[in-house]
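Asks: sequence first, then the predicted structure:
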Amino acid sequence: MSFQIIPGHPDSPVILHVPHASRTIVDSGLLPGPAALADELDHLTDAYTDVIAARAADHAPLRPWTLVNRLSRLVVDPERFPDDTEEMLAVGMGPVYTHGYAGRRLRNDDPARDQALLDEHFHPYAAAMSTLTDQRLAATGRAILLDVHSYPAVPLPYEMHGDGPRPHLCLGTDPDHTPGRLIALARELHDDTALNSPFAGCYVPLAHWRRDTRVAALMLEIRRDVYMREPAGPPTGGIDTLAAALGTLINAVTRRHPADGIMTP
């Protein structure tokens, strides 16, 4: 299985989503040799975000549910749309990457191969997230998706908006699924935050996107130098501070709050 669902408490509405933490590669038409591939993984992997999510879940009084991608985003990126027309496609980084972080050719163009990869990895992943969201809605009347990512302190060549602020914590939002209270609580995680810079948006299953406002979502993009040695070194003490803060956020959003209809039915 290319992903893992780690069960949480039956009464928790929170789903931690960790899509880019893995360095695991399977046969998928990648062209670079070992050294070049390692370089791509060093720069594009959201290293240790699975560790942050796991430790945060341990801190939460009501354990959240977690979906973790166990394959590298270089195999298939589960956060892209399958018929992606957004700007990432222009730099060769749609659902199946053809180019790497600095424009390196990763794959030859092959629509049949890409469709096979989508069928094997992308669509089952999306279905699992959609089902997990439905289960949280059925159990609690709401679902709160916290999308856990990281990004480098220095912009990579592929970034389309790398000239904007690069705070310690970037909060990616969606106009239909990110309530103000969720943003306010997330800002308490760190004293250096910004909205949608350098990365914008957050993951919502297509079955729920713009259809079900009981689903709240927020992307947490942590600047890597806050918790690790870049580009692929060990974690620092910041990792435990972040995990504890995320655990506090999970606890805060789990509690019902009648002032905000998105986060509370």
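Replies: Happy to help now that I have it. Numbers count the residues shown, from 1 in each chain.
Asks: from now on I want contacts and neighbour counts done on CA atoms only, so please keep to that.
Replies: Noted.
Asks: pretty sure residue 74 contacts residue 26?
Replies: No: assessed by Cα atoms under 8 Å, residue 74 is found out of contact with residue 26, at 9.4 Å.
Asks: between the two, which one's more packed in?
Replies: Taking other Cα atoms under 10 Å, residue 74 and residue 26 do not tie; residue 74 has more neighbours (27 against 11).
Asks: find the nearest non-adjacent residue to that one, please.
Replies: Leaving out its chain neighbours, the residue that sits closest to residue 74 by Cα to Cα, 6 or more residues apart in numbering is residue 97, at 6.3 Å.
Asks: just the helices in the chain please.
Replies: Residue ranges of the helices in the chain, as given by DSSP state H, are 34-44, 49-59, 111-117, 123-140, 180-187, 238-254.
Asks: next up, a structure to set beside the first:
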Amino acid sequence: MSSFELSAGAEGSSVILHVPHSARETPAEVRAGIVLDDVALERELDHIVDAHTAELAERAARLSRVVPWRFVNRLSRLVVDPERFPDGREEMLAVGMGAVYTRTTHREVLRPDDTDPGPLLTRYFHPYARAMTDAVAERLEATGRAVVIDVHSYPSAPLPYELHGEGPRPPVCLGTDPFHTPPGLLAAAREAFGEVGLNSPFSGTYVPLEFYGRDPRVSALMVEIRRDTYMTEPGGPAGPGLDRLAQALAALVDSLG
């Protein structure tokens, strides 16, 4: 099983729906390095997984007039988190959540502190990063630009790992980057989703490092959806809110065409 999947969209689409945190799959060889028992691990996955976001992106793609591309992580973020900086500049290292997590959402031990992240980075992180870089490069070659829409969700109440959990928790939080989020993209997201907030409780957005801060043809926006608006927390089934959100995400995709 590949750790990620790129689903082709229309050749003329510049949009990539990126879904990095929707999966629960954690291979046995990775579980072996995790100190939680099976019950505790499943409970942690309930809290940390952006449940149903892959389905959300799929539904939105079906509803879009020009089908976007979709890049979906098929392994849980407890394997590696493909959106973290793999070096010392990652602020989430302060709570044991760099590219390879050593702490849980409740700041309990997930892996020993002396865990060597190298093997997991080599096997999972770097191939994912290369594939996402290639996907963006292909959109640039085909259309002259690439728009990465990062599809996430977050809990209605702060979890202990959050570094900025004291701020507003709107139904939809838009994470932006001063270089890669142009005003038109932000305005389109506001129009599509309605009630939104900016960069609280989570900020920033994902751009492959080859383009990050360098290529203005790559634009990006993070869409963080508060989980109580579409599912039962934590880790429960989706509700009717998922359809409404898929329509909103499709409207955003269509506005970028």
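Replies: That came through, no problem. None of the values given here were measured: they were computed from a predicted structure.
Asks: how close are the two chains, by TM-score?
Replies: Once the chains are laid over each other, their TM-score by TM-score structural alignment, normalised by the length of structure 2 reads 0.97; 253 aligned residues with a Cα RMSD of 0.9 Å.
Asks: and for the alignment partner in structure 2 of residue 227 of structure 1, the neighbour number?
Replies: Under the alignment by TM-score structural alignment, residue 227 of structure 1 pairs with residue 230 in structure 2. Residues within reach of residue 230 of structure 2, counting by other Cα under 10 Å, total 21.
Asks: burial measure for the alignment partner in structure 2 of residue 97 of structure 1, as a count.
Replies: In structure 2, residue 97 of structure 1 lines up with residue 101, judged by TM-score structural alignment. Counted with other Cα under 10 Å, residues neighbouring residue 101 of structure 2 total 25.
Asks: my read: residue 101 of structure 2 touches residue 78, true?
Replies: Yes: counting by Cα under 8 Å, residue 101 of structure 2 touches residue 78, with 6.4 Å between them.
Asks: map residue 220 of structure 2 onto structure 1.
Replies: Residue 220 of structure 2 maps onto residue 217 of structure 1 when the alignment is built from TM-score structural alignment.
Asks: how about the nearest residue to its match, chain neighbours excluded?
Replies: Using Cα to Cα, 6+ apart, the nearest residue to residue 217 of structure 1 is residue 145, at 4.5 Å.
Asks: dump the residue contacts of the one you found.
Replies: Residue 145 of structure 1 sits next to 14, 15, 16, 17, 203, 204, 215, 216, 217, 218 when contact means Cα atoms under 8 Å, 6 or more residues apart in numbering.
Asks: show me which of those residues is closest to residue 4 of structure 1.
Replies: Nearest to residue 4 of structure 1, judged by Cα to Cα, of those is residue 17 at 10.4 Å.
Asks: ok, that closest one to residue 249 of structure 1 distance?
Replies: Here residue 17 of structure 1 is placed at a distance of 15 Å from residue 249 of structure 1 (Cα to Cα, to the nearest Å).
Asks: more crowded one of those two?
Replies: Using other Cα under 10 Å, the more surrounded residue of residue 17 of structure 1 and residue 249 is residue 17, with 23 against 20.
Asks: surely that one and residue 146 touch.
Replies: Yes: counting by Cα under 8 Å, residue 17 of structure 1 touches residue 146, with 6.0 Å between them.
Asks: before we move on, the earlier item: closest to residue 154 of structure 1 out of the helices of structure 1?
Replies: helix 34-44 (10.7 Å).
Asks: coming back round to it: redo the helices of structure 1 as a markdown table? Include distance to residue 199 of structure 1.
Replies: Formatted as a markdown table, the helices of structure 1 follow (distance: least, Cα to Cα, whole Å):
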| stretch | distance to residue 199 of structure 1 |
| --- | --- |
| helix 34-44 | 14 |
| helix 49-59 | 16 |
| helix 111-117 | 25 |
| helix 123-140 | 21 |
| helix 180-187 | 15 |
| helix 238-254 | 19 |
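Asks: those: which one's closest to residue 152 of structure 1?
Replies: Ranking those by proximity to residue 152 of structure 1 (Cα to Cα) places helix 34-44 first, at 7.8 Å.
Asks: the residue nearest to residue 217 of structure 1 -> structure 2?
Replies: Counting by TM-score structural alignment, residue 145 of structure 1 corresponds to residue 148 in structure 2.
Asks: ok, residue 118 of structure 1 next?
Replies: Aligned by TM-score structural alignment, residue 118 of structure 1 pairs with residue 121 of structure 2.
Asks: mind listing what the residue nearest to that match when sequence neighbours are not counted touches?
Replies: Counting by Cα to Cα, 6+ apart, residue 121 of structure 2 lies nearest to residue 80, which is 7.1 Å off, once chain neighbours are set aside. Residue 80 of structure 2 makes contacts with 99, 100, 101, 120, 121, 124, 125, as judged by Cα under 8 Å, 6+ apart.
Asks: which residue in structure 1 lines up with residue 80 of structure 2?
Replies: Superposed on structure 1 with TM-score structural alignment, residue 80 of structure 2 falls opposite residue 76.
Asks: now residue 144 of structure 2. Nearest residue, chain neighbours left out?
Replies: Leaving out its chain neighbours, the residue that sits closest to residue 144 of structure 2 by Cα to Cα, 6+ apart is residue 217, at 7.2 Å.
Asks: do I have it right that that neighbour meets residue 145?
Replies: Yes: look at residue 217 of structure 2 against residue 145 with Cα under 8 Å: they come within range, at 4.9 Å.
Asks: who has more neighbours out of the two?
Replies: residue 145 (19 against 13).
Asks: so the more buried one touches residue 211, yeah?
Replies: No: counting by Cα under 8 Å, residue 211 is not a contact partner of residue 145 of structure 2; they are 11.7 Å apart.
Asks: all good on my end, thank you.
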